[in-house]
Structure formats: C-alpha cells, structure tokens
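A.B. asks: Sequence and predicted structure below; questions after.
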Amino acid sequence: MNTHGSTVVGLDVHKQTVVAAVLPPGADRTRETVTIENVPKAVERLVARLAASGPVAFVYEAGPCGYEVQRQLTTLGQPCAVVAPALTPVRPGDRVKTDRRDAEKLARLYRAGELTAIRIPTRAEEAARDVVRVREDVLADRLRARHRLAKFLLRQGRLYRETKAWGVAHRAWLHSQRFAWPALQQTFAAYLRALEEVEAHLAVLDQQVGDLAQQAPYRPLVQALRCLKGIDTLGAVTLAVETQEFRRFPRARAFMSYTGAVTAERSSGGMVRRGSITKAGNAHPPDPGGGGLERPVWHGGEP
C-alpha cells in the first residue's frame, strides 16, 4: 500500500490501552503520541480526529489481542494492516523498548515498506481454527494428567510391564489398584478421575473436528489433502484451518517458510553452515499428537 500521501498511525495494542504514534505525510518523525483506552468508543474518537485532516493508514503487530481493532478500523472505512512481529526489523544494540517507541517504529517502518502484513482471517475462519487449537490444548492436558498418574504410581512402586501403556489391559490394571492407606486411595482416585475427565473432553473435541471436516468450505480441501501420503483427517483439517488459502503462497518455498520447515543457515565467505529446521513459523503443527481421529505423519512436503 502506498502511504506517502497518508498519515501513518502506528499502534501498540494492549489489553487495557492502545498507544498511537502519528506520522504525518512527508515527515520523517512522528508528530504526536497518544495513549487511549482499548475500547471501541475511544478508538472511534481517535479515528474521527485524525481522519478530519486527510487519509489515514493504521498498522499494528499481531498479538494476543487478536484482530478486533483491525476489524473496527476496517468497519470505519480506514485501512489497517496487521504485521508479523517476527519479521519486524530490529536494530542491533537497541536495548530500549517502550510502547511509545514500538508505535513510532511501526509507523516509520510501514511508511518505508519494511513490514510484512499478514492475512486477516474472517470470524468464521478464526472460529474453525480455534476448535482445532483447543483440541491441541486438551491433548497437552491429557499428557500432563497421564504423567501425574504414572509418577504417583511409580512413587508407590506400582509399575505396569505387561503390554503397551494406556491400552485396554493397562486401563483394567489401573482400575484394579487398591491402596491400604485411605489418603493414598483418594489421591489415586483423584488422578485417575482427572485423566478420565480430560479424555472425555478430548473425545467430544475429536467429534467436533471430524464434523468440521465434513462442512463447507473445508470438505473439498480436506478430501484433497487426504490424498497425500501420510496426511489423514486430523492433519488435513489442521492444515486447512491454519492455512485457509493456499493460493496466497506463490511457491512451495513460501509455504515451507510459513510453517518454519526450512533449515537455519549461518554462511559467510567460503564457509557454509546449515542447521536444523528453524521452526520460526506457525506454531501449530499439522500433527497435534493423535487421539480419537487418525494420526497423520507430517513429512514437510509441498502442500
């Protein structure tokens, strides 16, 4: 977006406040920096005051506050870009970080075209993505519940060595455990109950993810992704909701950069050093760890 004829406003968005740095057209330094409440009415007043002097372009970094500010500004008819924090240039040796400096830096870098804007998901896309992500969270809860139960039994000298853990035979063995001390029995029952409650929650989420795979617009994409080796329902749904639109990646290399599945490199002169994959991309992998759905195997190939 060409912003040389517009006032660029860099925003540092937090839960309670928004810091706005105003960079006028043709200026190399911000004119003013204001702090407002992060509420729709305060944002609307700021937009009305700035837009009265001419066209305005807003920019802020993606973060835990989501896209509500961007959606409000778009509704008010103002262009607003949300940029990737990991791709924001940082000066070596710059050790001072404040909300004001962050907002001013965003305004200057956006005017210079040095920032990378991200794709803003629709509310429906964000809702579908959150269903898959909450399943990842519950999957991590199940792992913690299993560890707590297993470590408690280990402290009591109760080891299961017959078959694979957490299978049918192991479950029967767990339910057969009895302790002489009532406090130990109560502790064991609490750990086991916590595990079973998490597993019941996970089963419900598995069904919801499976239902999502059958709904538009994900059904055709999930069916196509399942044709790839190692990608089944769970992996296909995760890829679909996290990526949303594969056509926004001009090449396979761009998609691999988005996932972080590219190798690190520190080469200089005649020396070439390559390391492991960077993982500096989307933190939600296509394989959240299995469960009620089929567990896929992620090979890191082209989409």
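C.D. replies: On my side now, so go ahead. Just so you know, these numbers come straight off a predicted model, no measurement behind them.
A.B. asks: switch to C-alpha atoms for all contacts and neighbour counts from now on
C.D. replies: OK.
A.B. asks: for the stretch 101-250 of the chain, what spans make up the helices?
C.D. replies: Under the criterion DSSP state H, counting those that start in this stretch, helices of the stretch 101-250 of the chain are mapped to 123-155, 168-175, 182-213, 218-225, 233-243.
A.B. asks: next helix or strand past the last one?
C.D. replies: Yep, that's helix 233-243 we're talking about. Downstream of helix 233-243, the first helix or strand assigned by DSSP states H and E is helix 252-259.
A.B. asks: Helix or strand next in line after that following helix, which one?
C.D. replies: Using DSSP H and E, the next helix or strand after helix 252-259 towards the C-terminus is strand 263-265.
A.B. asks: Buried residues, that following strand. List them.
C.D. replies: Residues of strand 263-265 classed as buried under the neighbour-count rule (16 or more other Cα atoms under 10 Å) do not occur.
A.B. asks: For the helix or strand that it is followed by, name the packing helices and strands.
C.D. replies: Moving toward the C-terminus from strand 263-265, the next helix or strand (DSSP H and E) is strand 274-277. Using 3 or more Cα pairs under 8 Å, 6 or more residues apart in numbering; DSSP states H and E as the contact definition, the elements that strand 274-277 packs against are strand 263-265.
A.B. asks: structure B:
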Amino acid sequence: MQRESKTINFQGQNIYTGIDVHLKSWKVTVMIENVIYKTFSQDPDSRILANYLRKNFPGGQYYSAYEAGFCGYSVHRELVKQGIRNIVVNPSDIPTTDKEKKQKDDKRDSLKIAKSLKSGELEGIYVPSKGIEELRGLVRYRKTLVKEISRNKTRIKSFLHCNGIVIPSELNFASRYWSGKFTLWLKTIEMTTPYGDMVLQETLDTTDFLRKKLLKVTRSLRLLNTGNEYSAQLKLLQSIPGVGLIMAVTLLSELEDFRRFRKLDQLCSYVGLVPRTNSSGEKEKTGGITPRSNKPLRSCIVESAWIASRTDPALILCFNQLCQRMKPTEAIIRIAKKLLNRIRYVINNETEYVQAVV
C-alpha cells in the first residue's frame, strides 16, 4: 500500500521575526501568529535566516524587524533582497516594561521585537537611498573635521596660555578667525625646550592637515551645484535667507524626500523643534525642546535661523516681536520653525523663495 505524502505549506500565514543585531551574531525569535516558535543564535548573514524560514515555513509571508544601530541600513537591504519584508525601528519606539529594562538580554530583546511586530505596534523609520546615505556620510564627515579643527585650535591656544605666551594685541582679532598672519606668528614661536617645540609644531601640523582635508571635502560638495541630480533642489534651497550650500546639502542628505512629512508638525517633530510635554489630569507641563531629534539637522536649522533673523525682513520683524516676551534663545526656536516651513514650501512647490512673505 502506497503511503500518502503531505507537503507542509504555510501559504497565507504570516511569519514574524525579531532580530537583535550584533557584530558577530544575531539573536532571532520566530513567531507564527500567536505561537512563539523558536529563539536561536545565528551568524550575521541574512541568507542564513532566509534559508531557515524557507525551509521550515515554505510559502509563508516573512516579516522581520531590528533596531537601528551600528549596522545602519545594510542589513535591511540584504533582508529585503532575500524576500523578507523588513523594517528598521527606532529603539525608543519599542514597547518596553520596567522589568525588561532591568533584566535586559539578547533573547528578551529579540522576543520583544517579534511580539511588537506581530501586534502591529512597530513603525519603521525612513530608509534613504544608497546614494543619499553615502552623501549623508560625507556631510557628517565634514562636520567631524570642523569639530576636530576647532579642538586643535583650542589646544594650541591653551598651550600658549599655560606657557605664558601672550598673543600680540594686533593679532587678537586675527586669532579669533585663525588668519594667515596668526598662523605665521605661531610658527615663529620658540619654546625653551625641544619638547615644547614638538608639541606646538605637531599640533599645528595636525591642524593644517585637517584644514586641507576640510577644503577637499568642501570642494567636492560644491560640485553638487553644477550639473548634478541634486542641483535643482540645492538651487531652490539656497534661495532662502540663511540657507547656504552646506545647510542645503545637509537638508537634502538628512531628509531626502520632503513629501513624506504630510504636515509641518511632523517635520518639526523629526528635526526636534517641538517642546517636551508632561500632562496628567488637570496638570500640564511644557518644557524646552525635546531631546529626541535629528541632531545634525537641528543644529544646522537653528544656526541658519540666527542668520535668517538678521537678513530676512519678515523674520527680523517676527524675531523682534518675540524677543519682547521671551528670551532670544527661545525666540530663535520659533524662527527655526518658520524657516523650516519656508524650506518645506519651496521644495514641495518647486519654486524659489520670495522675501517679505510672513
């Protein structure tokens, strides 16, 4: 008598996978509807996970999620390539109990992600295109160079003060902007020992090296203005007072698609220009701006708002009126929101900015 063979088929069923991603291994939890099937460790390779799911749950719809972290979006792209519908989640958006905070381990993390994914509590963050992600890396690298140059300049001035070397009065203004005359004067300084000379000279050489790197990166960003796929948007952005090339490239690389924000409030929330709130019953407290933000973008927006508040007539008027009832540092946040609204309008309507429009 011939035996009847049955083929397992999960067609029409959803398979949920929570992944706790690490450099050398992944902790994976697989759920089938309301059943926790298995938690296991595997090598950090999306193909291994895809083969496991296809072998054990053939014909199913595969869903997965992991926390945004060191691996960026590379894991996401590989999982999608393997046919798994993946999302990348902000770690602070994953529901967590007090017990899970105090007894944290990889197994609990992957299980928590799988359960939240299955219940529909997770919302994936925006995944940029590969080109924009690499442009973002260049812009952030430039910012790192600026910080390192500033630190080295501070080290040199601190070294001078510690050794009792006074900057000539005629170079006080030049030292603030680190002019060529000030650099030449620094190179003429002779310390009492070879050790002091080495410290000063090596720090100067490091600063010069970093400044050359910064110049190279800035020149490559300037090329985006001419005959590039981003040149049209950059031109529109630079028509807004307070928005220069670096600010425009930062906006483009950090946001990419401005239309994904349906309302201005959503964009302000993403940048980090909304206040902290704490309300309970009849009590309602409003604090300063939220610590949750896109830090590179928020700092650039606020910096541009200071410039716009001195160059755009409508924003000058608004800033002066705000300063009558609040501190300038509080007023500039409101100016930053108005500037962000102008940026959103210019890009969404593909039209250059017209001054004196409130």
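C.D. replies: Great, that's in hand. As the structure is a computational prediction, the values presented were derived from the model and not from experiment.
A.B. asks: TM-score of the superposition?
C.D. replies: Once superposed, chain against chain, the TM-score is 0.89 (TM-score structural alignment, normalised by the length of structure 1); 293 aligned residues with a Cα RMSD of 2.3 Å.
A.B. asks: quick one on the thing from earlier: right, so the helices of the stretch 101-250 of structure 1: which one is the most enclosed?
C.D. replies: Ranked by mean neighbour count under mean count of other Cα atoms under 10 Å, the helices of the stretch 101-250 of structure 1 are led by helix 233-243, which reaches a mean of 24.
A.B. asks: got a list of contacts for that one?
C.D. replies: By Cα atoms under 8 Å, 6 or more residues apart in numbering, the surrounding residues in contact with helix 233-243 of structure 1 are 125, 128-129, 132, 209-210, 212-213, 218, 221-223, 225-226, 284-288, 290, 293-298.
A.B. asks: can we see that at 7 Å?
C.D. replies: Outside of helix 233-243 of structure 1, the residues that reach it under the criterion Cα atoms under 7 Å, 6 or more residues apart in numbering are 125, 128-129, 132, 213, 218, 221-222, 225-226, 286-287, 293-296.
A.B. asks: for those, which one is nearest Gly63 of structure 1?
C.D. replies: Arg129 (15.9 Å; Cα to Cα).
A.B. asks: That closest one -> structure 2?
C.D. replies: In structure 2, the residue paired with Arg129 of structure 1 is Arg136, using TM-score structural alignment.
A.B. asks: ok, back up a step: relative to Ala112 of structure 1, which of the helices of the stretch 101-250 of structure 1 is closest?
C.D. replies: helix 233-243 (28.0 Å).
A.B. asks: so that closest one aligns onto which residues of structure 2?
C.D. replies: Alignment of helix 233-243 of structure 1 against structure 2: residues 245-255, by TM-score structural alignment.
A.B. asks: superposed on structure 1, where does that stretch end up, distance-wise?
C.D. replies: On the superposed models, the aligned residues of structure 1 are on average 0.5 Å from stretch 245-255 of structure 2, with distances taken as mean Cα distance after the TM-score superposition for structure 1.
A.B. asks: Using CSV, please lay out the helices of the stretch 101-250 of structure 1 together with distance to Lys15 of structure 1.
C.D. replies: Putting those into CSV (distance: least, Cα to Cα, whole Å) gives the following:
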stretch, distance to Lys15 of structure 1
helix 123-155, 19
helix 168-175, 44
helix 182-213, 29
helix 218-225, 32
helix 233-243, 24
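A.B. asks: quick one: which of those helices is nearest Thr7 of structure 1?
C.D. replies: Distances from Thr7 of structure 1 to each of the helices of the stretch 101-250 of structure 1 were compared by Cα to Cα, and the smallest falls on helix 123-155, at 28.4 Å.
A.B. asks: relative orientation of the closest one and helix 218-225 in degrees?
C.D. replies: Angular relation of helix 123-155 of structure 1 and helix 218-225 on a 0 to 180 degree scale: 60 degrees, by axes from the mean of the first three to the mean of the last three Cα atoms, to 10 degrees.
A.B. asks: from the middle of its chain, how far away would helix 123-155 of structure 1 be?
C.D. replies: Computed by Cα atoms, centre = their mean, to the nearest Å, the chain-centroid distance of helix 123-155 of structure 1 equals 15 Å.
A.B. asks: Quick check: it compared with structure 2, mean distance?
C.D. replies: When structure 2 is superposed, helix 123-155 of structure 1 averages 1.2 Å from its matched positions, counting by mean Cα distance after the TM-score superposition for structure 1.
A.B. asks: Just want the angle from that helix to helix 182-213.
C.D. replies: Comparing the axes of helix 123-155 of structure 1 and helix 182-213 via the same axes, to 10 degrees yields an angle of 150 degrees.
A.B. asks: which secondary structure elements does helix 123-155 of structure 1 contact?
C.D. replies: For helix 123-155 of structure 1, the contact count by 3 or more Cα pairs under 7 Å, 6 or more residues apart in numbering; DSSP states H and E identifies helix 182-213, helix 233-243 as packing neighbours.
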